[in-house]
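*Asks:* Curious how this folds, go ahead:
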Amino acid sequence: MSSPLVAQGTPPGQAAQSTDDVSNDILVLGEKANRSLRDTPASVAITTAETIANQNLLDVYDVLQRTPNVSIAANRTSFTIRGIDAFNVSGAGDGALASVYVDGAVLPRAALNTGPLDLYDIAQVEVFRGPQSTVQGRNALAGAVIVRTTDPGYDWSGKARVMLTGPDGQRRAAAAIGGPLLGDQIAFRIAGEIARSDGLVYNRTLHRDADPRRSETLRGKLLFTPDAVPGLRVIATYVHDRHERGVYAYEFDAPYSPTDRIVTEDVATDTQIVSDIATLEAHYTLGGGFDLSSVTNVSDVRADYIADPDRNATPGQLSLTRDPARTVQQEIRLGIDLPWVRGLIGAYYLREDNRDYLFEATQTLNLTRLGVDRQLLALGLSQPMVDTVLGLYGGVVPIKNRLTQPRLTRNLAAFTDLTFPLTGRLSLRAGLRYDNERQLRGATQSVTLNGSLPDPARLPVAALAPIVTRLNALLLATAAGANSVEPTRAITYDAWLPKLGLTWDVAPNVGLSATVQRGYRAGGAGINQQRAQAFTYSPEYTWNYELALRSEWLDRKLIFNANAYYIDWRDQQVGVQLTPGAVFDTQVVNAGKSRLYGFEAELRGRPTPSLDVYAGVGHSRSKFLDFTLPFGTEARSAGGNEFANAPHWTASAGTTWHDKAGLLANVNATYRDAFFQDTVRQSVRDVRPLTLVNAKLGWQGEHFGAFLIASNIFDRQQPTSFFTDFDGRIRGTLSDPRILGLSFEGRF
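*Replies:* Here you go, the predicted model:
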């Protein structure tokens, strides 16, 4: 939870300023009804602007890392909520399982890799654990992250920051200013940040930094509250953002050590995300207990990736990916606040255009990954003979391939979320969403061999000529069979997503809630790259059962909140290999069934006016009840296994001390339990537990402050991911080393 919380009475859609007491009165924006945390049974962790500043949180992944029952991916491109990865838990599925919203607009998937997630001049971040399908709709089965930027105000204010850190060579400069343009009718706010970093990884082949980070963010907002139309509040926001980064993994095998952070690729990995996002929010008080809200969003997010497919110094391989997403969203809500019912009724429209997706590569495919070794064994060849044959090809086949996958999505929804007071202490909560999604999908793939194959007439072992002849024909046929043109076709899905709950105010300071609701992810379509065959798959659903406790103690100086949950997941989208061992001969089917349960508990207090303390713990357990995959030469089942990248325990704690003279000290720590990296191979938990301790120390005057910042104080460098790559070498990532820096901050 956040540090000092906020009072009610704030205009809808706007985070309020901190108060001096610790309470459950903070306004929760993500459920769109602007309830206080005390009245929100959903499990939500809220980070305010004050906490962001005190803990020196730089982007959304920093917030996620400090949230119980949330774990971030090693390369900071995804995250899990209650053990559920934001994209998928079985290597399958198209839509996200958790989404990030900024000022009411959902970000496309590409933006979560490197995109507009920095936290400078952010008012509030809310992390919802558990399905938000009823109110948020698509792609929120696991949860949602709601980011609210700072709104303009009618008082002049501004701030600036310069930050320098090492050994990553990071330099950041940021500023924000806002105030009235026309009395108390029009106000503005402009915020921007430029960041540069050398990174921590070095390329021995190209003799340059392998993970340089560059970003520029510029955001402008206008507030319009015209005297001529009392009760109308309009906010217009425009954001331009560019983020760029390099490699995601480095060498673990000799002659290098993981702590060397070395890569040897001959093509520099580069990921660039450019975002232009415009949002118009309007709220009008109708009177009589009704209000009307509208959120209109247009976004253009362009993602470009350059990579070396073999990730080593062997020349001749290059992959290029272009993944643009142009999105239009419109939501209209009627707010209701009557003695007998409170809540909202709304409608939603989305159009997401991904028709210009393109992948091009010149690369070599490992024959073992194509399943060739197993096919030769099936012909009766011995393993030594198979190894000899594959050696004639160098174990690989060079190809050129080009893939386009145009996708156009239209989503329509109507929803309601209402609370009915039954007695002075008992309330009934009911919600329902009808979601209809139409996808236009197509694919065109071109594959050609990019080199010569062994000549059967010139082999060192003449007896192998018939086998090589047959294998050459097989490879040529496989390449030819991979060429396809799948015309655009329409796929439509719909779902009813109910929610029902009860809230009982046991005492003025204690509330208990029970909720049951349905989660949902739409189906989709894809292409089997080896067979050049299109396929479709159906939606997947969860039923979620949750208990919640909200409580305040010691005259609101201490709060304790907790949620416990049980999830039943059926028709799970699962990726399967049609030919055992052939990783490109895969498609998605609805064949999974899972069970999850756990809890989150968070404690926050202010024992003295100058001291804040907090602690949180999360426990999650996941289990595949039914999940069978062809694997190797036999079908193996992941039934009984846990989800990948799903630690059992996560925890965070910290304290902030400040005095009237301006001295400030914050120390905080996070803990993440061990976890498996694979859904099938689970003999040992691959990734060990990790504890990180961070601090911010310094002085903040009326207009100026200077701080020493430190992350990973005890320099815990240990693997956060590792894998055996195509060339047999182990590569992965480590936790960042100790980072020290200075931050100079001004404000008025």
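*Asks:* contacts and neighbour counts: CA atoms only from here.
*Replies:* Will do.
*Asks:* all helices of this structure, in order?
*Replies:* Secondary structure of the chain (DSSP state H): helices at 49-54, 60-65, 111-114, 372-378, 383-392, 465-481.
*Asks:* and of these, who's closest to residue 172?
*Replies:* With C-alpha to C-alpha as the measure, helix 49-54 is the member of those nearest residue 172 (14.5 Å).
*Asks:* just how off-centre is that closest one within its chain?
*Replies:* 21 Å (C-alpha atoms, centre = their mean, to the nearest Å).
*Asks:* Including distance to residue 350, could the helices of the chain go into TSV?
*Replies:* Converted to TSV, the helices of the chain look like this (distance: least, C-alpha to C-alpha, whole Å):
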stretch	distance to residue 350
helix 49-54	30
helix 60-65	24
helix 111-114	17
helix 372-378	44
helix 383-392	50
helix 465-481	36
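*Asks:* For the stretch 201-350 of the chain, just list every one of the strands.
*Replies:* Counting by DSSP state E, counting those that start in this stretch, the stretch 201-350 of the chain has strands at residues 202-203, 208-209, 213-224, 232-245, 250-251, 262-263, 270-287, 290-307, 318-338, 341-353.
*Asks:* what's the span of stretch 144-154, first residue to last?
*Replies:* End-to-end distance for stretch 144-154, by C-alpha to C-alpha, to the nearest Å: 31 Å.
*Asks:* Another sequence for comparison is provided below:
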Amino acid sequence: MYKFNAITVVLMGLFSAGAAVADDDKGELTSIEVITVTGEKFERSLKDTTSSVSVVDSEELESGIHQSVNGAIDDIPNVVTLTGAVPDIRGVSGNGAATGFHSFAGGANTRVATITDGVAEPFVADLTGNTGLWDIEQIEVFRGPQSTSNGRNSIGGALVINTKDPSFDWEGAAMAGYRTEDNFVDTAFALTGPLIDDVLAFRLSGQYLDGETFNKGITQAGREPRFDQNDLTTQRLRGKLLWQPTGDSDLKFQLNFSHNNEEGDSGRNYYVGKDHDAFDSLFDRFMDTKSNTSSFEAHYKPSSSYAFDFLAAFVDYDWKMLSFEANPAMDADVTMLEEDLTLDAKFSFGLDSDTFNGFIALAYFERDQDFNSVGGSVYDGVDSSKSYATYGEMTYAITDKIKLTAGGRIQKEEQVRDFNMLFGGSTLSERLDNDDTIALPKLVLQYMITDTTTLGLSARQGYNSGGGTISFNAQEYYTYDAEYVNAYEFSVRSGLMDGDLNLAANLFYNDYKDYQGSDATRTITNIEQATTYGLEVEVDAMLSNDLQMMAGLGLLSSEIDKADVSFGDIVGNELNSAPNLTANLGFKYWLTNEFTVGINGNYVGEYYGDINNSDSRKAGDYTVAGLTLDYQYDAWRVSVYANNLFDERGLTVNEPPGRSYEHGYVAVIDPQNFGANVIYRF
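*Replies:* Below is the predicted model:
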């Protein structure tokens, strides 16, 4: 805590003198009533959203400070980002049972969904394909279960990424950036405009990111590396074509295509524990993640009161992993080919009514996987998964100040997975065959105290499917059950001081049943009951015409209430990756209308790395500070920044020495780095 308080004092002192002499209107806050979120499948202002959600806007993303999605959200309250992993939210592991080898053996889903332009992103073993943030409108981070809206893999929350759409005004931009320490060069472009005025418009954007990570690589005696050990390259290309046959937005169709390719040193990065400042890699891997996503969107609004929306999307996903070992025979070559089909049809009603409105939708999802591994581990398999769902919600205004929303999701899931592995001198062949139907209700009560302040009470259920994998200790294939959560929240949304203060707060309680936990042998077993509760508060305020403050606080308590004896004595323990405190504080000061300086700090409290709450696996308890100088004039924007300003060496993973790793291993936050980003708009 001392570190965070010290930074707070520095921040306040730095800007207090300047704030006292502010004269002109330079800064302007975006009202909580104007910020729109889409992650619940119905556009709402942030003020009318009861779910706990944080929004990262394009203004911040275009500064170049953040290189990846995880980097853009790592200061959000009650969010912890680990290397090569989907973010952990409110103490719930984002990867869940889908981590590493388990992802192949059982085809498990993550607990936190990543959804880009309405399409769920595939996930295999490690988080890859996460870099490159060009031409993104905003990132919405939902904390708590989003299963009623998004179904699969969102029991812990969801990351909703909306990229920029075509415009009927000619616009373009070019960007170039450079970052030290890992020597990254970032270039990008975007172009949009009309092909036929008010009828046909396009948008085309691309990004190329290339550099070297701070991983030092491994030297294997008598062997040349199979690949560049610390190179990382990302290529993104996105195209959109918008057609409005009648010349207005009541009838429109849009074709979207995106190509993404990230290759090199991504995924999990662990370093030898004896001197983690040396960044000596624990293992060397080359990850190659390619995806091509094609989608079609249709919107028809025949009247002011109702509308039809349809989405069809196809994802072609190709994931590869190579390793570099001391023994060439142990070099791993792993591939995963995945094809996803998404169909979603929605009918919205009462769009012009403040009394009764809502939507009902039908959804279909299909996933086919084909995977293969040779080298140190030999296995292969195929997977066919399908889900059918109907979901929706209705809102009724009981009075002019009280609204009741009822909704839910009914979903049928089917999965057949064949897995074959050379194991213990023989071939192990197993089939996982799951067929489940679940109902997930949602209930929300809102009370508009004033025109600027809304209170909310909500209850909803979340779900994540069961699966199967191999126990290397027991030398057998086993299965585990689905996990569920009952989630309850109280929310406050307020826009005060004539729009100069935005306040968002959520008090939550989550009751988990059959939580999928991993024990000391990395066997996944259902924990009968676990609970989490806490608070998230975010404040955005104009303290003067020249000075803006952004602050966030996350409080979290987690406890395992009932568990199988196979886990040992863990009842009363905390969940892993569940710090009691996360917090952030930042200031932005307008020196002139064009020139701003920003400084920020975020703190992640100490947490356990396992559910056994081993002291030797404690991580966290670090503070990271950043500084930004931003100049915007006419068509130009120049940003200069420093990340991890005081070169903090915070640990996110801390594995003690053991039989497999003599010195143990750690994961470390990115070291101090500096950069500059230039954007020209035309």
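*Asks:* To residue 411 of the first structure, which of the helices of the first structure lies closest?
*Replies:* Closest approach to residue 411 of the first structure among the helices of the first structure (C-alpha to C-alpha): helix 111-114, 19.6 Å.
*Asks:* same for the closest one, what does it pack against?
*Replies:* If you count contacts as 3 or more C-alpha pairs under 8 Å, 6 or more residues apart in numbering; DSSP states H and E, helix 111-114 of the first structure packs onto strand 232-245, strand 270-287.
*Asks:* Mind giving me the packing neighbours of the longest one?
*Replies:* Contacts of strand 270-287 of the first structure with other secondary structure elements, assessed using 3+ C-alpha pairs under 8 Å, 6+ apart, are made with helix 111-114, strand 232-245, strand 290-307.
*Asks:* mean offset of it relative to the second structure (after superposition)
*Replies:* Its aligned residues in the second structure lie a mean 1.0 Å from strand 270-287 of the first structure after superposition (mean C-alpha distance after the TM-score superposition for the first structure).
*Asks:* what range in the second structure matches that strand?
*Replies:* The alignment of strand 270-287 of the first structure onto the second structure (TM-score structural alignment) covers residues 286-303.
*Asks:* which residues are in contact with that stretch?
*Replies:* Contact partners of stretch 286-303 of the second structure, identified using C-alpha atoms under 8 Å, 6 or more residues apart in numbering, comprise 128-129, 227, 229, 250-267, 307-323.
*Asks:* Next, the buried residues of that stretch.
*Replies:* Using 16 or more other C-alpha atoms under 10 Å as the test for burial, stretch 286-303 of the second structure gives 286-301.
*Asks:* what's the answer for stretch 412-424 of the second structure, then?
*Replies:* Using 16+ other C-alpha under 10 Å as the test for burial, stretch 412-424 of the second structure gives 413, 415, 416, 417, 418, 419, 420, 421, 423.
*Asks:* Any idea how far it is from the middle of the chain?
*Replies:* 27 Å.
*Asks:* Kindly present the helices and strands packed on helix 111-114 of the first structure as JSON lines, with separate columns for distance to residue 79 of the first structure.
*Replies:* As requested, those are exported to JSON lines (distance: least, C-alpha to C-alpha, whole Å):
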{"stretch": "strand 232-245", "distance to residue 79 of the first structure": "18"}
{"stretch": "strand 270-287", "distance to residue 79 of the first structure": "19"}
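*Asks:* For residue 734 of the first structure, which of those is the nearest?
*Replies:* The nearest among these, by C-alpha to C-alpha, is strand 232-245 at 16.7 Å.
*Asks:* The aligned partner of residue 72 of the first structure in the second structure: neighbouring residues, count only.
*Replies:* In the second structure, residue 72 of the first structure lines up with residue 81, judged by TM-score structural alignment. By the measure other C-alpha atoms under 10 Å, the count of residues near residue 81 of the second structure is 21.
*Asks:* Might one say that residue 81 of the second structure is in contact with residue 88?
*Replies:* Yes. The criterion here is C-alpha atoms under 8 Å, and residue 81 of the second structure meets it with residue 88 at 6.2 Å.
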